[in-house]
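# what follows is a predicted protein model with its sequence.
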Amino acid sequence: MNVETVMTPDPVTIQAEDTIREASRIIREKKIGGLPVMDGENLIGIITESDILALLSVKGPSDDLWLPSPLEVIEIPIREFFNWEKTKDALSDIGSRHVRSVMSYPIITVDAEDTIEEAARIMLHEGIARLPVLREGALAGIVTRADIIEGIGRKKEEDAE
């Protein structure tokens, strides 16, 4: 079974110069885990929920911002940990950054004619959950771990018939 049979064709994309705020909005509204990043018609990277969440790591987007752990929030009122206005400003700065500044690259892709086994091998080896799918060098779709699992299930059903 090839990747083309299980991929999502014509995936939702974002342009490299769009903001992280826009990428977050699309990811949330479409209920997807990531977006291929385009420079015009050229695929140049991918931005995922993980890339965005990494901006909010314990160190934060600046040396002044520190976010408490969930357990610390429960134990002590949050206002004792940080100045809300400073945090709001820092988070606003993150949202204004360009997607290009946080996207993952170089981009790891799979060809539409590759097998789902090859796509699964790449995902496991690279530790990623989705792969842009190319056809003749152009973005044709996206395949996720869930797509591959569904494809394996379908293949077993077909083999049983």
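Sure, I can see it.
# from here on, just use CA atoms for contacts and neighbour counts.
Will do.
# which residue ranges of the protein form helices?
20-30, 49-54, 70-75, 84-96, 116-126, 145-160 (DSSP state H).
# so can I have JSON lines of those helices showing distance to residue 1 and mean neighbour count?
Listed next are the helices of the chain as JSON lines, based on distance: least, CA to CA, whole Å; neighbours: other CA atoms under 10 Å:
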{"stretch": "helix 20-30", "distance to residue 1": "27", "mean neighbour count": "17"}
{"stretch": "helix 49-54", "distance to residue 1": "29", "mean neighbour count": "14"}
{"stretch": "helix 70-75", "distance to residue 1": "44", "mean neighbour count": "10"}
{"stretch": "helix 84-96", "distance to residue 1": "40", "mean neighbour count": "14"}
{"stretch": "helix 116-126", "distance to residue 1": "6", "mean neighbour count": "16"}
{"stretch": "helix 145-160", "distance to residue 1": "7", "mean neighbour count": "13"}
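# so which of these is nearest residue 43?
With CA to CA as the criterion, residue 43 lies closest to helix 20-30 of the helices of the chain, at 15.5 Å.
# okay, pairing it with this:
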Amino acid sequence: MKISERMTPNPQTVAPDDSVRRAAELMDQFNVGALPVCDDGRLVGIVTDRDITVRATALGSPPDSTNVSEVMTEPACSISPDSVVADAEQMMGAAQIRRVPVVDDAKHVVGMLSLGDLAVAREQGVAATLEAVSQPSSMD
């Protein structure tokens, strides 16, 4: 099964110079935990609710004057809509991520794929992917 069949199309995005507050407001409005960060329509990173909590709030960064680019994860893992679900499961498990932007050949975001999208489809690899994503990271 292809990623294009499981992804959420046309996700909300933010720009690198958007404020952390704006990103948090969009996450709340759209009930999502991650937003692709795009510059001129191309993926440059991803900002998650955890990035906002750990990289911004815990450090005392003011949400109105802290840019998304200061707290986003870069580079962001991404996947093609033509890839198969097993590729996404492997990538998500190896990188310990729960969400991955789906990009076309020009790196334009065309969708988002979450572990939940895979679970709803009851894909076979979801249990193994969830286990891999949930493992503690090594502190090398």
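Arrived safely, thanks for sending. Note that the structure is predicted; figures quoted are calculated from it, not measured.
# just give the TM-score of the two.
Once the chains are laid over each other, their TM-score by TM-score structural alignment, normalised by the length of structure 2 reads 0.81; 122 aligned residues with a CA RMSD of 1.6 Å.
# on that earlier part again, reformat the helices of structure 1 as JSON lines; add distance to residue 109 of structure 1.
As requested, those are exported to JSON lines (distance: least, CA to CA, whole Å):
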{"stretch": "helix 20-30", "distance to residue 109 of structure 1": "20"}
{"stretch": "helix 49-54", "distance to residue 109 of structure 1": "18"}
{"stretch": "helix 70-75", "distance to residue 109 of structure 1": "36"}
{"stretch": "helix 84-96", "distance to residue 109 of structure 1": "27"}
{"stretch": "helix 116-126", "distance to residue 109 of structure 1": "9"}
{"stretch": "helix 145-160", "distance to residue 109 of structure 1": "14"}
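# aligned counterpart of residue 104 of structure 1 in structure 2, please.
Matched by TM-score structural alignment, residue 104 of structure 1 corresponds to residue 73 in structure 2.
# its match and residue 47 touch, don't they?
Yes - between residue 73 of structure 2 and residue 47 there is a contact under CA atoms under 8 Å: 6.0 Å.
# which one's more surrounded, those two?
residue 47 (27 against 18; other CA atoms under 10 Å).
# and the gap between the more buried one and residue 128 of structure 2?
25 Å (CA to CA, to the nearest Å).
# one more: residue 80 of structure 2?
For residue 80 of structure 2, the distance to residue 128 of structure 2 - CA to CA - is 21 Å.
# and those two? Which one has more around it.
Set residue 80 of structure 2 next to residue 128 and count neighbours by other CA under 10 Å: residue 80 wins out with 20 against 13.
# just to check, the more buried one is in contact with residue 104?
Yes - shown here, residue 80 of structure 2 and residue 104 form a contact pair, counting by CA under 8 Å, at 6.0 Å.
# ok, which of the helices of structure 1 comes nearest residue 9 of structure 1?
helix 145-160 (11.8 Å).
# contacts for the closest one next, please.
Applying CA atoms under 8 Å, 6 or more residues apart in numbering, the contact partners of helix 145-160 of structure 1 are 1, 5-7, 116, 120, 123, 129-130.
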